Every structure is written in C-alpha cells, then in structure tokens.
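>>> kindly generate the corresponding structure for this input.
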Amino acid sequence: MDSLSDRVRQFCSQNHLKLNKDLGQHLLIDEGILDRIVTAALIKPDDHIIEIGPGIGILTAELLKKAGKVTAIEIDERMIILINEYINQNNESTNQRINELTIINQNALTTEFPSKSYKIVANIPYHITSPLLRHAFLESEQKPTSMTLLIQREVAEKICDEEDSGMLTILVNLFGKPQVVANVPPKSFLPPPKVDSAVLHIDCFSQPKADTETIEEIFRLTKAAFGQKRKMLRNTIGAFPRGGELLSSLGIDEKRRPQELSLEEWIALAKKSKEHVQDDKS
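Down below sits the predicted model:
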C-alpha cells in the first residue's frame, strides 16, 4: 500500500490542486503525527468533533473512524468537493460513516460553534491561532471540552510557558491546561512550512479560573502591559489612575515586567482593579 505522503501527492496531482499559501495550507503527510493528534484528542464514540481547515480531508478521515459526528469548517471552496472524494478514494473503513460528516464552507473565526458539548481537533493555518483561541474561549457561548491543535512550535511552547508568559499564555491557562504532546518537523507537511510545528492539547476546565467580568479586566490590564512588555509595570499598569496603589496593595514589585507575573497575580490584579472602580463610583 502506498504511504500517506504518496497518496496525498497523487491525489493533489490528479486534481490539479495548487495549495494557497495565503490561506496557510500545509497538508499533513506524516502518519505518525496523524496518529499522535487523534490519540491526544481522546476521542470517544459519542463525541462531536469540530475540525477547522480540513483541506482535502486527511485528518477528517481519521476523525470519522473514532467520533460520533465530525463538522469540518473550510474557507476554501475548492476543498469542499475534494474532501468527500479523498475520503472515498483512500479510506474504505470511513466510507460507511460519511453521513456523520458535515462540511461548512465558512470562515471558522465567524462561525458559531455548537451549543452542546464538542471538541476541536485541527491542523490549522498558523496565522489564525490567536484569533481562533479567542473565538473559542471568549466569543463562544459553549466552550470546547478540549482542543488538539497542530500549530507553530514556538507558539505552542509559549502558551505552555508560565515563567515567561504572553497574552496567549494567560488566555489559554484561564480556560484549560495546555500541553505539547509532539514536535513536528517541516518535512511532515506538503509543502513544508518554514517553521517547526507542534501538537498542542488543551484540556479545558468545566469553568474558567475567573468570572467573565474579571477576565475582561485581566485583558484590559494585559493589553496595556504587554503592549509595552519591555517596560516595567510602573510605566504601564502604574500609569493607570491608582495604578501604583493597585500594585502595592498586592505586594507586586512595580519594577517587574508583565511576562514575569503568574496567572494568579493577574487574576488578583483584575479583582482588585474592579474593587477600585467600584470604590471610585461610590
């Protein structure tokens, strides 16, 4: 039997498919990594999987073998017909389950996610990593129970690095526990990207670590602080009305930089900031 790489190359050649670099299209052709993604997602027979950017359906076919239902959201209209064709040509065991697949030709960042339990499993275009995480965690009424994403390695490692955090680190860790489960070299893709990749699994909490108002305040503060992340907190948070008082009341050294603060400290800052706002109003 031909390898996955051979089958994908042949399929693309037969269909005269040119991948769109502007859409970040890189097809996964590494069977080992494909297995790691599916294994990491812990898919159960009754799970509803949301796949974003399915391309020709390489991961889609594997998801159909495990999940009760798969919804694939694809922005490139050319791929819609090709997904069914690829699955029919290459996966006999999946053909019987093709009715469990729904394909939506939309931008995932503006698509409303399901109102009932679902998991996100996807090899996504790397440039939508941040907006997708914001859409899933901040804009969607029902949050995913988990996310398993193939993304840029540097971004995946940053999300997991609580010692040198960024805004994505804070966002993801408010809503779940992230873990890098596999590193992926460029040769695992067609065409190879210019960067290394990684499989990131996020086990989402049943409830975020803070309430909605506190989360909104966290991002008001972090937007100011990380907008000038080389500056000390006294020059960012400290520049707010009562900002210096806010930092000192929690024993946070104003000489520290935003990436040095823990998630718990950002939550405490946001709660105290809300108290100050209420005090000023009364």
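>>> from now on I want contacts and neighbour counts done on CA atoms only, so please keep to that.
Will do.
>>> where exactly do the helices run in the stretch 101-250 of the chain?
129-134, 153-160, 167-175, 212-226, 243-249 (DSSP state H, counting those that start in this stretch).
>>> quick one: contacts for the nearest residue to Lys194 once chain neighbours are set aside?
Excluding the flanking residues, the one nearest Lys194 by Cα to Cα, 6 or more residues apart in numbering is Pro186, at 6.9 Å. Pro186 is in contact with Pro192, Pro193, Lys194, Val195, Asp196, Ser197, counting by Cα atoms under 8 Å, 6 or more residues apart in numbering.
>>> what of Thr169?
So Thr169 contacts Lys158, Ile159, Cys160, Asp161, Glu162 (Cα under 8 Å, 6+ apart).
>>> one more sequence to fold, the one below, so I can look at both together:
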Amino acid sequence: MTQDALLGPSDIRELAAALDLRPTKQRGQNFVIDANTVRRIVRAADIGPDDAVVEIGPGLGSLTLALLGAAGHVTAVEIDDVLAAALPATVAARLPARADRFALVHADALRVTELPGPPPRALVANLPYNVAVPVLLHMLATFPGLERGLVMVQSEVADRLVAPPGSKVYGVPSVKTAWYAEARRAGAIGRTVFWPAPRVDSGLVSLVRRDPPPTRASRAEVFAVIDAAFAQRRKTLRSALAGWAGSAAAAEAACEAAGVAPTARGESLTVEDFAHLAESRPTRGGA
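Down below sits the predicted model:
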C-alpha cells in the first residue's frame, strides 16, 4: 500500500468539506487525521492477509484504508448516513485494487447481528466514546468467532476495561469484558491526532478471546448479579444483592454457597466469583 492511499489532515478536511460534514458530539465523532497512528493500530492488532476484520465507526476511512492494506477482508459498520454513503467511494478511489475486499454495513452497531463476507476474526476500531463499552460487549457476544480485538477508547474507559479486581476503577465493564476476553492496555493516544481534537486522551485496549468461566448459570444470569453488585457498590454484597436474591438473608446464603464473603463488595470479586454467585442464587419460591 502506498503512502498516498492513507488519509492525512488535509485529506480529511477536504472530504469533510465536500460532504458538508460537521462532526457531532452526539455520535462521538472524532476522526483520526494522522497516518502514523492508524499504521500503529494495525501493527498492534497484528492484522495479516488471512484476517477478516470488522471495524465499527469507520468515519471518513482513515483506519479503514490502513486495515485494507493489511487484512484479507474488512467489513465496516457505520450508522451515519452521510459517512456510510461516502466511504465506498473513498475506498474505491484510494485502494481500487482492494475495493472488492471491503464491505459496508449501514447500521447501528448495537443492532448488528450478522455481517457480509467471511466471518470476522478480529475487531479493530476507534470506538465512539459515548457507546464504546456497549458496542464492544455486543460485538463480543454476537460474534463468537472474534478471536481478538484492538480498540481505541477514552483513556479512562480503557482503564476500566482492563482493571483487575480490587482496583478503584474495577466495575461492570471490567467484569463483563473479562467474561469474554483477556484485556490489556496496548498504548496511549494523544489528542492531536484527531479532528476535532477531543478534550480527553485515548487509550488502546488489546483483547484476546478466552473461554467464559465454567458455570451452570447462563451469561444473562451472571451479568444480572454483576449489575446488582455494582448498582450499589459501596454496600456489602449482603445488602447490594438483596433485591437480586429476594432478601438480605437470601443474598447472604447465596454468598456463603458460592464461597464469597457476604461482607465483601463487588469490586473485590473476580468474574469466576460472580459465576459462582449466579449458580447459588436461590429460587424465588425457596427464598
């Protein structure tokens, strides 16, 4: 792929002007204008010619073009009408030899349940700040063939996604991500590589798919106890899980059956602990 194929600051602004595009905060639109940054992301994602990649929120195509230069196939999911209409033309103009390896899905990523082309093995995306966590969790849940991912998110969200139990920022995103994957920080991204420049720094998070904890409980049941535990995170599990279990006494019994201290708080539990709790939830009739 030639240097000219990638988008620079002037290219981005020219495309935006031609489309009469004004990035909106509502959709978390901050476009990457630095070619070195998208190359770095593709390298960190370890994308090769055998990979089918799904990208969320491709925007004007900065990362899309870099991914197409390395991957076997790229499917981009874009909700914005103007951007979705323009991206295929940008790909055709910049990388005509690879245009047949590109597919666009014009949809809300949170509602996507199937994708054209080969099943994606990797998720690589500059996720819109306002929906980063729900989109990530939806994609991991909906496409079990995703073996790995590299996402760019707001720096504090990156911290939450990779936080271990006991950390001050450990919470629902941390535990639910751990259900699907091992997450780690893969670098920091400054504000100046975006247009418009956000008011916060960004971080890269690397994800490698893992098997969920062995449990008789369903994912929905495990996620329900996670939500309950962190809804009142300052309370002990005996109190925080009272509504989930049916009473404080039933919550205490569930904790004891799961081998978890009723006096503990949600931020000290692993995803395996939550799976054990979900298994130990009393039936409504017996609580």
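>>> just put the contacts of Thr169 of the first structure in TSV and tack on neighbour count and distance to Ile252 of the first structure.
What follows is the contacts of Thr169 of the first structure, written out as TSV (neighbours: other Cα atoms under 10 Å; distance: Cα to Cα, whole Å):
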residue	neighbour count	distance to Ile252 of the first structure
Lys158	16	23
Ile159	24	23
Cys160	22	23
Asp161	16	20
Glu162	17	17
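>>> what about Val222 of the second structure, neighbour count?
Other residues near Val222 of the second structure number 23, with proximity taken as other Cα atoms under 10 Å.
>>> map it across to the first structure for me.
The equivalent of Val222 of the second structure in the first structure is Ile218 (alignment by TM-score structural alignment).
>>> quick one on the thing from earlier: relative to Ile120 of the first structure, which of the helices of the stretch 101-250 of the first structure is closest?
helix 129-134 (10.5 Å; Cα to Cα).
>>> which stretch of the second structure lines up against that closest one?
Taking TM-score structural alignment, helix 129-134 of the first structure hits residues 132-137 over in the second structure.
>>> just give me the mean distance for that stretch relative to the first structure.
Stretch 132-137 of the second structure differs from its equivalent in the first structure by a mean of 2.0 Å after superposition (mean Cα distance after the TM-score superposition for the first structure).
>>> which one (most neighbours) among the contacts of Pro186 of the first structure?
Ser197 (22 neighbours).
>>> what about it, distance to Asp30 of the first structure?
According to Cα to Cα, to the nearest Å, Ser197 of the first structure and Asp30 of the first structure sit 13 Å apart.
>>> rewinding a little: can you list the helices of the stretch 101-250 of the first structure in JSON lines and add distance to Ile103 of the first structure?
As requested, those are exported to JSON lines (distance: least, Cα to Cα, whole Å):
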{"stretch": "helix 129-134", "distance to Ile103 of the first structure": "18"}
{"stretch": "helix 153-160", "distance to Ile103 of the first structure": "27"}
{"stretch": "helix 167-175", "distance to Ile103 of the first structure": "27"}
{"stretch": "helix 212-226", "distance to Ile103 of the first structure": "32"}
{"stretch": "helix 243-249", "distance to Ile103 of the first structure": "49"}
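>>> so which of those is nearest Ala182 of the first structure?
Of all these, helix 153-160 comes closest under Cα to Cα, at 9.4 Å.
>>> and the angle for the closest one with helix 167-175?
In terms of direction (axes from the mean of the first three to the mean of the last three Cα atoms, to 10 degrees), helix 153-160 of the first structure departs from helix 167-175 by 50 degrees.
>>> how far does helix 153-160 of the first structure sit from the chain's center?
11 Å (Cα atoms, centre = their mean, to the nearest Å).
>>> mean distance, it to its aligned residues in the second structure?
Counting by mean Cα distance after the TM-score superposition for the first structure, helix 153-160 of the first structure comes out at 0.8 Å.
>>> give me the contacts around that helix.
164-166, 168-170, 172, 178-180, 183-184, 195-200.
>>> next one: stretch 95-109 of the second structure
Under Cα under 8 Å, 6+ apart, the answer for stretch 95-109 of the second structure is 5, 56, 65, 68-69, 72-81, 84, 88, 91-92, 115-117, 135.
>>> cool, stretch 22-33 of the first structure as well?
4-5, 8, 19, 34, 55, 58, 123, 125-127, 182, 184, 188-193.
>>> report the buried residues of it.
Using 16 or more other Cα atoms under 10 Å as the test for burial, stretch 22-33 of the first structure gives Gln25, His26, Leu27, Leu28, Ile29, Asp30, Ile33.
>>> ok, the equivalent of the last one over in the second structure to Ala163 of the second structure distance?
Ile33 of the first structure maps onto Thr37 in the second structure, with residues paired by TM-score structural alignment. Look at Thr37 of the second structure and Ala163 of the second structure: by Cα to Cα, they are 25 Å apart.
>>> what's the local residue count around Val8 of the first structure?
20.
>>> ok, now Asp2 of the first structure?
For Asp2 of the first structure, using other Cα under 10 Å, the count is 7.
>>> now it: how far from Val8 of the first structure?
Distance from Asp2 of the first structure to Val8 of the first structure, by Cα to Cα: 10 Å.
>>> ditto for Phe226 of the first structure
42 Å.
>>> how about Lys177 of the first structure?
When Lys177 of the first structure is compared with Val8 of the first structure (using Cα to Cα), they lie 34 Å apart.
>>> got it, and Ala156 of the first structure?
26 Å.
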